[in-house]
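sharing a model prediction with you, sequence too.
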Amino acid sequence: MAARGVFITFEGIDGVGKSTQIKLLAERLRSDGHAPCLTREPGGSTGAEEIRNLLVQGDPGRWSGETECLLFTAARRDHLEKTILPALEAGKIVLCDRFADSTRVYQGLARGDLRALVDRLHAQFIGREPDLTFILDMAPEAALHRGLARGSGEDRFEEMGLPFQHRLRAGFQAIAHEYPERCRLIDAARAPEIIAAEIAALTAAYIAAQAPA
């Protein structure tokens, strides 16, 4: 088992395959004897899931970027308190579909010049970064087609259009360069099993590096 909790996040534009890769990594970790905690944002706790419905459903213009920042921060704080920190304190590996990097990109960059506001809210109310972040990257045209094809009813951000998705992709690429110590940019246009093998190898190397000498 991991010597201490490890917090791993998956990021990228909608439709790049984050959910698939999280499940595949969880299966690999279980086969190696771990009991990973799978969670998501917005959501991951009872209160945060209620806020999720406000954010991912409805008209694309429902909220301003500033309001979204506040709603995401409120959801993330509840998620952190109720799910993420208890799992880490129990020594679990936490696999999370999105975290603060998504807010930095969606609201901080692509929805307006709000990065300073996002960073202030994060510093004051969250104060926690992942240990390892996989940013899945692919052409927005293909990702948007995948995302809308799901028909999940949670398409508010996809419905903001292709130019918005291009801004998001550039934002995530910028995050990978801003935080190179924890971010790994993954080519998500390949076969899922090839992507999964790369992610599993990077995860295993990180966990091994944290083990006591």
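Perfect, I can see it now.

all contacts plus neighbour counts: C-alpha atoms, from now on.
Will do.

all strands of the protein, in order?
6-11, 37-40, 93-97, 132-137, 183-187 (DSSP state E).

let's have those in CSV, adding distance to residue 123.
As requested, the strands of the chain are exported to CSV (distance: least, C-alpha to C-alpha, whole Å):
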stretch, distance to residue 123
strand 6-11, 18
strand 37-40, 20
strand 93-97, 19
strand 132-137, 19
strand 183-187, 19
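
name the single longest helix found in the chain.
helix 192-210 (DSSP state H).

from the contact counts, what lies against that one?
Judged by 3 or more C-alpha pairs under 8 Å, 6 or more residues apart in numbering; DSSP states H and E, the packing partners of helix 192-210 are helix 18-31.

same list, the strands of the chain, but as JSON lines with mean neighbour count please.
JSON lines is the format used below for the strands of the chain (neighbours: other C-alpha atoms under 10 Å):
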{"stretch": "strand 6-11", "mean neighbour count": "24"}
{"stretch": "strand 37-40", "mean neighbour count": "18"}
{"stretch": "strand 93-97", "mean neighbour count": "24"}
{"stretch": "strand 132-137", "mean neighbour count": "24"}
{"stretch": "strand 183-187", "mean neighbour count": "18"}
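
then this one, side by side with the first:
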Amino acid sequence: MNQRFITFEGGEGAGKSTQIKRLAERLEAQGHSVLITREPGGTAGAEAIRHVILSGAAEPYGTEMEALLFAAARSDNVQNIILPALRAGKIVLCDRFLDSSRVYQGMTGNVDMDFVLQMERAVTEGARPGLTLIFDLPAEIGAERAAKRRTEDQPDRYEKEALAQQEARRQAFLKIAKDEPDRCLVIDASQPIADVNKAVDTAVDAYLGAFEDA
């Protein structure tokens, strides 16, 4: 079931949302049934938590509280969106999932990693991505892109943070990719968009073809 679960990860402005929509359209044109979701988000309750987190309202309570909020949103998303879709045979594309919590709250957020992993196990109910695409982009380029796409005057909770912190997150994602090469594939998001599109399509086609032929 998790073979049909693909997650998109990376720093701010890396282009995950654009790629996930484009890939969904391509897979649907090939005859696949596809569901897109995001974290935090996916359900009404999780979207409400998303607003609380990204607005910065939870920031004064510390990173551990934010980690708990992410876990609550993930639990709702997994139970009501992700697992039902996987059980129905759909391909699920998720904009951020476990790795973002590991990076943003754990590896660069000073929350104890054992605590992060315990919450992960508690709320995912066995849902694990079979493939994770990590969109890699230097922090300064990501910040510029995020500013251009922004629809509101103020950056969100994470976009506003210093480039050094954002670059630390980039390196944390790359470490996860190095540690879990069977699941993670790094996409150079600094390439021209046509090359990024091709890299995503090649990776996903190879992945889906491998398990569909098994």
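Right, received. Where do you want to start? Quick caveat: nothing in here was measured; it's all calculated off a predicted structure.

need the TM-score between these chains.
Superposed pair, TM-score by TM-score structural alignment, normalised by the length of the first structure: 0.93. Supporting alignment: 211 aligned residues with a C-alpha RMSD of 1.8 Å.

on that earlier part again, could you tell me where the longest helix of the first structure falls in the second structure?
Using TM-score structural alignment, helix 192-210 of the first structure lines up with residues 193-211 of the second structure.

now stretch 20-32 of the first structure
The aligned range for stretch 20-32 of the first structure is 18-30, by TM-score structural alignment.

quick one: buried residues of that stretch?
Buried residues in stretch 18-30 of the second structure, counted by 16 or more other C-alpha atoms under 10 Å: 19, 20, 23, 24, 27.

count the neighbours of the closest residue to the third one other than its chain neighbours for me.
Translated: residue 23 of the second structure. For residue 23 of the second structure, ignoring the flanking residues on the chain, the nearest one in space by C-alpha to C-alpha, 6 or more residues apart in numbering is residue 201 at 7.4 Å. Other residues near residue 201 of the second structure number 17, with proximity taken as other C-alpha atoms under 10 Å.

likewise for the one 4 residues further on?
Counted by other C-alpha under 10 Å, the residues lying close to residue 205 of the second structure total 12.

what's near enough to touch it?
Contact analysis of residue 205 of the second structure by C-alpha atoms under 8 Å, 6 or more residues apart in numbering lists nothing.

same check on residue 80 of the first structure?
Shown in contact with residue 80 of the first structure (C-alpha under 8 Å, 6+ apart): residue 126.

what residue of the second structure matches up with it?
Match for residue 80 of the first structure (TM-score structural alignment): residue 78.

for the residue nearest in space to the middle of the first structure, give its distance to residue 170 of the first structure.
The structure's the first structure has its C-alpha centroid closest to residue 98; by C-alpha atoms, centre = their mean the separation is 1.5 Å. According to C-alpha to C-alpha, to the nearest Å, residue 98 of the first structure and residue 170 of the first structure sit 16 Å apart.

and residue 90 of the first structure, by the same measure?
Residue 90 of the first structure sits 36 Å away from residue 170 of the first structure, going by C-alpha to C-alpha.

mind checking which of those two has more residues around it?
Higher neighbour count among residue 90 of the first structure and residue 170: residue 170, with 15 against 10, using other C-alpha under 10 Å.

the more buried one and residue 176 of the first structure, how far apart?
Counting by C-alpha to C-alpha, the separation of residue 170 of the first structure from residue 176 of the first structure is 10 Å.

the helices in the first structure, which residues?
Secondary structure of the first structure (DSSP H): helices at 18-31, 46-56, 65-79, 85-89, 100-105, 115-125, 140-149, 162-178, 192-210.
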